[in-house]
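Q: Next input, structure requested:
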Amino acid sequence: MKLEHAFPCGSPALDFAATLRARRTVRFEMLVSPDRLDAWYVGSGILDAVTPSRESDVERAIEVREAIYELVSARVAGEEYDRAALAVVNGAARKPPATPQLTPSGRWTDATPEEALSTVARHAVELLSGPDVPLMKECGNPECTRVYIDRSRGMRRHWCGMESCGNKLKAQAYRARKKQVQASAAR
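A: Model prediction:
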């Protein structure tokens, strides 16, 4: 698996929670270093620049990420929130967030790692208390544990993203159908 950040979930909070991939199987950590954390913040579009993170920032980000994932999973399952996870996310959201600035060339947002993490936590608070809650779904790929916002017509989307899970599962289904047709023809 490549070490590239992906943003298919429709929310920075959900994409952040998805930085630990395949939670039920091989668990693939995307936030392996301060540089990777900084790359996620900028790649997600919530910031234009971030003061370089340290290992302690990565540890804190992973703690907040896991709390966000726990709260999202509970919300999707219709279960009560874990109080410890609530405390972690709310604690991060209470910190000052990244503040966009207007420049002659447009908007520019730079932040410290703490401000960046606060911004992600605030996205989680807004998501989990807002109108998109009924649109949250877990990816239909059994190996994937991403939760995404389904804004498709009729809410018929099955995968977090076509490029990752959708194409893979469609190709598997096609091969299975082709194999079945060949087996039937051989009889």
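Q: contacts, neighbours, all on C-alpha from now
A: Will do.
Q: Quick one: the strands in this protein, in order.
A: Assigned by DSSP state E, the chain shows strands spanning 20-21, 28-29, 49-50, 101-103, 106-108, 110-111, 136-138, 147-149.
Q: and the ones you listed, which is most packed in?
A: Across those, the average number of neighbours (mean count of other C-alpha atoms under 10 Å) peaks for strand 147-149, which reaches a mean of 25.
Q: Please give the structure of this sequence too, so both can be compared:
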Amino acid sequence: MGAKELERIRALFLAGHPALDFLNTRMSVDGNLVELLQSDEDVHSWLKQAGFPASTIDRKLKPLHLLRSARTLRENIRSLVEGRKRGKSGDPSILNKFLAAGSRYSQLVWSKSNKLRIETVRRQKSAESILAPIAEAAADLLTTGNFDLVKHCENQTCLLWFLDQTKSHRRRWCSMERCGNRYKVAAYRARRRDQNISS
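A: Below you'll find the model as predicted:
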């Protein structure tokens, strides 16, 4: 897989919830498992693309510590989501570790145009604190999300999750472009083949 295609895949935010988008950083493409998080920079880039607070790479962190932490958090979230979807309990201790590392405070900002606003500032001194917003999003999904609407793509080879926010709640695919159209084309070809055989 080329760098251009990988970059296009990185931009996929189709789950409708940031915790599920985070799970989708590991996916299957043409039958191959693709890991989008390959470096600390990839984690920072994903956080920025997802709209989480910008963070800088702390040079005090050991190289790849953020990457390892992100993958650990992601797989724990995956386990908790899969368990919740099946109606089973899971072990939230890893998620709770990231939640405990989250530290934020409010700050009054007085702009040059003489307007006041309050901004939330996050302390980001560790990999866990940098990833705390994802842990918060996952905790929110797990506690308040309607898991009848948290779905796994119906394409058997696809690993992607999504929150079905359609009016009818009948969404079946991660996206029509990735999996829905492939299914429809395959079904059409099968019908044509069956018609030709019976003719």
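Q: follow-up on the earlier one: figure out which of the strands of the first structure is closest to residue 187 of the first structure.
A: For residue 187 of the first structure, the closest of those is strand 136-138, at 39.5 Å, according to C-alpha to C-alpha.
Q: and for the closest one, what span of the second structure is it aligned with?
A: Under TM-score structural alignment, strand 136-138 of the first structure corresponds to residues 150-152 of the second structure.
Q: so how far does that stretch sit from its counterpart in the first structure?
A: On superposition with the first structure, the mean distance recorded for stretch 150-152 of the second structure (mean C-alpha distance after the TM-score superposition for the first structure) is 0.9 Å.
Q: cool, and stretch 186-197 of the second structure?
A: When the first structure is superposed, stretch 186-197 of the second structure averages 2.4 Å from its matched positions, counting by mean C-alpha distance after the TM-score superposition for the first structure.
Q: which residue numbers in the first structure go with that stretch?
A: Using TM-score structural alignment, stretch 186-197 of the second structure pairs with 172-183 in the first structure.
Q: Now find how far off-centre the matching stretch is within its chain.
A: Its chain's C-alpha centre and that of stretch 172-183 of the first structure lie 33 Å apart, by C-alpha atoms, centre = their mean, to the nearest Å.
Q: Can you give me the buried ones in that stretch?
A: By neighbour count with 16 or more other C-alpha atoms under 10 Å, stretch 172-183 of the first structure contains no buried residues.
Q: Who are the packing partners of the longest helix belonging to the first structure?
A: Secondary structure of the first structure per DSSP state H: the longest helix is helix 55-77. Other helices and strands packing on helix 55-77 of the first structure, by 3 or more C-alpha pairs under 8 Å, 6 or more residues apart in numbering; DSSP states H and E, are helix 12-17, helix 34-43, helix 83-94, helix 113-128, strand 136-138.
Q: What span of the second structure is that helix aligned with?
A: The aligned range for helix 55-77 of the first structure is 64-86, by TM-score structural alignment.
Q: Chain neighbours aside, what residue packs nearest to residue 150 of the second structure?
A: Spatial nearest neighbour of residue 150 of the second structure, chain neighbours left out: residue 163 (4.5 Å); criterion: C-alpha to C-alpha, 6 or more residues apart in numbering.
Q: corresponding residue for that neighbour in the first structure?
A: Using TM-score structural alignment, residue 163 of the second structure pairs with residue 149 in the first structure.
Q: Pretty sure its match sits against residue 12.
A: No: in this structure, residue 149 of the first structure is not within contact of residue 12 by C-alpha atoms under 8 Å, at 10.9 Å.
Q: about what we covered before: as a markdown table, the strands of the first structure with distance to residue 59 of the first structure would be great.
A: As requested, the strands of the first structure are exported to a markdown table (distance: least, C-alpha to C-alpha, whole Å):
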| stretch | distance to residue 59 of the first structure |
| --- | --- |
| strand 20-21 | 13 |
| strand 28-29 | 12 |
| strand 49-50 | 17 |
| strand 101-103 | 28 |
| strand 106-108 | 27 |
| strand 110-111 | 18 |
| strand 136-138 | 25 |
| strand 147-149 | 22 |
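Q: wait, which of those strands is closest to residue 163 of the first structure?
A: Nearest of the strands of the first structure (C-alpha to C-alpha): strand 147-149, 14.1 Å.
Q: Mean distance of that closest one to its aligned residues in the second structure, please.
A: Mean for strand 147-149 of the first structure is 1.3 Å (mean C-alpha distance after the TM-score superposition for the first structure).
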